[in-house]
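> have a look at this fold, sequence not included:
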């Protein structure tokens, strides 16, 4: 076996392997011999089929199997001899045909663990924001509850569309006089002024009367995610078919009692909401502290990241977005979202996430952070029993174990961090005046 190495980048090498003709012939003969014992060809007893007959029917299958076998047998040794430490399974680039009496060669791309050092990761200085819950925040939550439990009724009076109304519209979009697929809907419910659709569009339909039509011109930025409209001007033809509005329940004791028998008055509900907001803010602060640590770790060390790791992270992020859209009955194509544009927008975030994972993994090795078997066992017990236990364990080791280890590492860093109380908004304003 002859091995040559070409450097593509500091974290990527191309490994070319050449295998001698006698090894190729030996593997061919062994594969045909095994196949001879299994094949059933009319007129021949099992194991007594002439080689030429087997080659006639199974040549392509045997050659493919021999290629897989030769690569699987030689690649680990080639990587070991080259003293490479792959971070991903090597990617096959090319393979020569299999021919008796000739050498066989193949090449793979090997993505490597980047070389870097992480120092001073204990004692990182971070700021803990001050937590307060205002009366306004509580009232906003109450309003959200009112909206959720409100009834939607048609507007009977003869009046134009207003902010906060629910417009029932038909719309279709054109670019350069041609209709655009995906930019049209019938009986679409649009809550005006919430920004769920397009703020400029929503402002433009205010004042329309039921039964009226209006053409709305919207120019989209060049980096719009929907590639159909990016950098283009769309003319929407809009028909207002109806107006509805939310009828909100009164904020009284009766409203509070709908949520729990423990709430006797509306003030009881307010107190419960205040506690929930406080708990949410405390969780947000914990998240903020962790993010500050991660930001300082990433900014403190620079190293190249294998492109395949970035692509894998981007695919994962797009799958998450696609899953959220699917829950709403929409897919990326129907939403007009280009995967390429999404990847372009999310690339920097993906690189940061990959670097974060690699840095935490490096620290976990240095600090000997381990995930105990009992922790994995709890995940197995909490998972569906319909899945084979061995398959489930393999999936947990691949996907859950790294996350658990990263979390424990981050908890360790947070435990050793220097946490300073951030100045309140009032104090910050006083300092500014001084």
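That came through fine. Computed from a predicted structure; not experimentally measured.

> switch to C-alpha atoms for all contacts and neighbour counts from now on
Will do.

> and whichever strand or helix holds residue 254, what's buried?
Secondary structure from DSSP states H and E places residue 254 in helix 253-257. For helix 253-257, the neighbour count (16 or more other CA atoms under 10 Å) marks 255-257 as buried.

> which helices and strands sit right next to it?
helix 266-299 (3 or more CA pairs under 8 Å, 6 or more residues apart in numbering; DSSP states H and E).

> moving C-terminal from the helix it packs on, which element do we reach first?
On the C-terminal side of helix 266-299, the closest following helix or strand by DSSP H and E is helix 307-327.

> for the very next helix or strand once past that following helix, which helices and strands make contact with it?
Counting by DSSP H and E, the element after helix 307-327 in chain order, helix or strand, is helix 339-366. With contacts defined as 3+ CA pairs under 8 Å, 6+ apart, helix 339-366 has these neighbours: helix 266-299, helix 307-327, helix 401-415.

> use this one as the comparison:
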């Protein structure tokens, strides 16, 4: 087989392939064995028609498309390997010649992974940030813990306030006509959660137990249900119950209830250490992102639109999986948020482009710096995954191999090592804000 690659513009080129006659003949044989099982020829049972009679009756050309379908994918794959290109989208294939006794010739217009011209990526400057925990941050964390351990108390003689959990009936209509999903009884709604149509929860605030109220809202123009988008709806609402969080007192008893410490002061000291450790991890991530972003900004690269679109789809799938883990799905999310899938994809596009760009740059840096992944590192990663999923490393390796994901594991480790390399070769500098403050003080 012969294969040649010619770049025509940016990340687009033409792959020209010529496959030898012997393989064309073999593909026609396979096509015949497939087609003959369904061929109806008087005097012969299905699958028993001689090749010569089949071709005289239907013509050898009737086998061409099946033979091309058999031969093209394997020839295309071999041509990619031979020319050492990396396609990132489906090719546009043009069959130039296919006939019995002749070579198979086709051209494929292919979008390939873009070339990356690296800029500066060593010695990049990142601002120094200290993992200090302020009293305000400690107080906020204690308040969050109070809310987590709060009791819900039924309120009888007060009106609903922001943050309360209300139990309501509602019956919605547009132009006096009820619509699907607009009715519910004894529905729990946390005011301020923004889980209902904009403007609804604000109008429940101030209602008392037993109150009836007509609440008027306007559906967003981008609402997922086109028949409701932009429409004014009226909900007849009855409030049955108000529940309010009662925070526990911040004292030694609270510390005993939520930790192994006997006093609040001991618990606060330990909590501060936890927050500092968490902030150190966060700042580590901030520094990693900073050096990767700078290395990426310094590089020259033109990203094919198909790579960005592919990454958007990956991000949507990941988001959908996270929603399902939380007991939701994409349709529910879009309904609550008043968005369409296209809206969500548009929002993700910028991050998708950045993610593709950064990964491409990191990949080239890894190659330039000869950053490789050892079998020992793969074994360690498998052991970590096995512990997390309560399986053996051998089982995890088998699953990844069967899914074709073992290569992705190698890539993930390589990217992580490359980021560590960039951080190790970066320079910490004083934050601009701090420097400016010192100059001002002088």
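Structure received. All values reported here derive from a predicted model rather than from experimental measurement.

> re earlier: what does the helix holding residue 254 of structure 1 rub up against?
Helix 253-257 of structure 1 has contacts (CA atoms under 8 Å, 6 or more residues apart in numbering) with 249, 263-266, 268-269.

> 10 Å - rerun?
Residues outside helix 253-257 of structure 1 that contact it (CA atoms under 10 Å, 6 or more residues apart in numbering): 142, 145-146, 149, 249-250, 262-270.

> most neighbours among those residues, which one is it?
Among the contacts of helix 253-257 of structure 1, residue 269 has the most neighbours (other CA atoms under 10 Å), with 22 neighbours.

> and the counterpart of that one in structure 2, how far is that from residue 314 of structure 2?
By TM-score structural alignment, residue 269 of structure 1 lines up with residue 267 in structure 2. Residue 267 of structure 2 sits 42 Å away from residue 314 of structure 2 when distances are taken as CA to CA, to the nearest Å.

> repeat that for residue 242 of structure 2.
Counting by CA to CA, the gap from residue 242 of structure 2 to residue 314 of structure 2 is 42 Å.

> which of these two has more residues huddled nearby?
Set side by side, residue 242 of structure 2 and residue 314 show more neighbours around residue 242, with 26 against 13, by other CA under 10 Å.

> which residue in structure 1 aligns with residue 370 of structure 2?
Going residue by residue (TM-score structural alignment), residue 370 of structure 2 aligns to residue 368.

> before we move on, what about residue 330 of structure 2?
If you follow residue 330 of structure 2 across to structure 1 using TM-score structural alignment, you land on residue 332.

> correct me if wrong: its match contacts residue 321.
Yes. Residue 332 of structure 1 is within contact range of residue 321, at 8.5 Å (criterion: CA atoms under 10 Å).

> where do the contact lists of the two overlap?
Joint contacts of residue 332 of structure 1 and residue 321 (CA under 10 Å, 6+ apart) do not exist.

> quick one: residue 372 of structure 2 and residue 421 touch, right?
No. Counting by CA under 10 Å, residue 372 of structure 2 does not reach residue 421; the two are 11.8 Å apart.

> between these two, what contacts are shared?
366, 415.

> just list the residues touching residue 91 of structure 1, thanks.
So residue 91 of structure 1 contacts 14, 107-111, 308 (CA under 10 Å, 6+ apart).

> quick one, which of the residues you listed are buried?
Neighbour-count burial (16+ other CA under 10 Å) applied to the contacts of residue 91 of structure 1 gives 14, 107-111.

> and the residue nearest to residue 12 of structure 2 when sequence neighbours are not counted, what does it touch?
In this structure, residue 12 of structure 2 finds its nearest non-sequential neighbour in residue 111, 4.6 Å apart by CA to CA, 6 or more residues apart in numbering. For residue 111 of structure 2, the contact set (CA under 10 Å, 6+ apart) comprises 7, 9-14, 85-92, 304-307.

> part of a helix, is residue 111 of structure 2?
No. Counting by DSSP: H, G, I helix; E, B strand; the rest coil, residue 111 of structure 2 is not found in a helix; it is strand.

> corresponding residue for it in structure 1?
Match for residue 111 of structure 2 (TM-score structural alignment): residue 111.

> again with residue 285 of structure 2
Structural alignment places residue 285 of structure 2 opposite residue 287 in structure 1 (criterion: TM-score structural alignment).

> tell me how many other residues crowd its match.
Look at residue 287 of structure 1: counted by other CA under 10 Å, it has 11 neighbours.

> do residue 192 of structure 2 as well
So residue 192 of structure 2, with other CA under 10 Å, has 16 neighbours.

> next, it: secondary structure please.
Going by three-state DSSP: residue 192 of structure 2 is coil.

> map it onto structure 1.
Structural alignment places residue 192 of structure 2 opposite residue 193 in structure 1 (criterion: TM-score structural alignment).

> quick one: residues contacting that match.
Here residue 193 of structure 1 is in contact with 162-166, 199-203, 206 (criterion: CA under 10 Å, 6+ apart).

> just the buried residues of those residues.
Here, 16+ other CA under 10 Å leaves 162, 165-166, 201-202, 206 buried among the contacts of residue 193 of structure 1.

> if we only consider these, which is nearest to residue 350 of structure 1?
Among these, residue 201 lies closest to residue 350 of structure 1 (CA to CA), at 32.0 Å.

> residues touching the closest one, list them.
192-193, 195, 216-218, 236, 238.

> what sits against the equivalent of residue 410 of structure 2 over in structure 1?
By TM-score structural alignment, residue 410 of structure 2 lines up with residue 401 in structure 1. Residues in contact with residue 401 of structure 1 (CA under 10 Å, 6+ apart) are 370-372, 375-376, 393-395, 407.

> buried ones among those?
Using 16+ other CA under 10 Å, the buried members of the contacts of residue 401 of structure 1 are 376, 393.

> take the contacts of residue 401 of structure 1 and keep only those in helices.
Using DSSP state H, 375-376, 393-395, 407 are the members of the contacts of residue 401 of structure 1 that sit in helices.

> what segments of the stretch 51-200 of structure 2 are strands?
92-97, 104-111, 125-127, 151-155, 165-174, 177-190 (DSSP state E, counting those that start in this stretch).

> where does residue 335 of structure 2 fall, secondary structure wise?
helix 330-337.

> and that helix, which residues are buried?
The neighbour-count check on helix 330-337 of structure 2 (16+ other CA under 10 Å) flags 330, 333-337 as buried.
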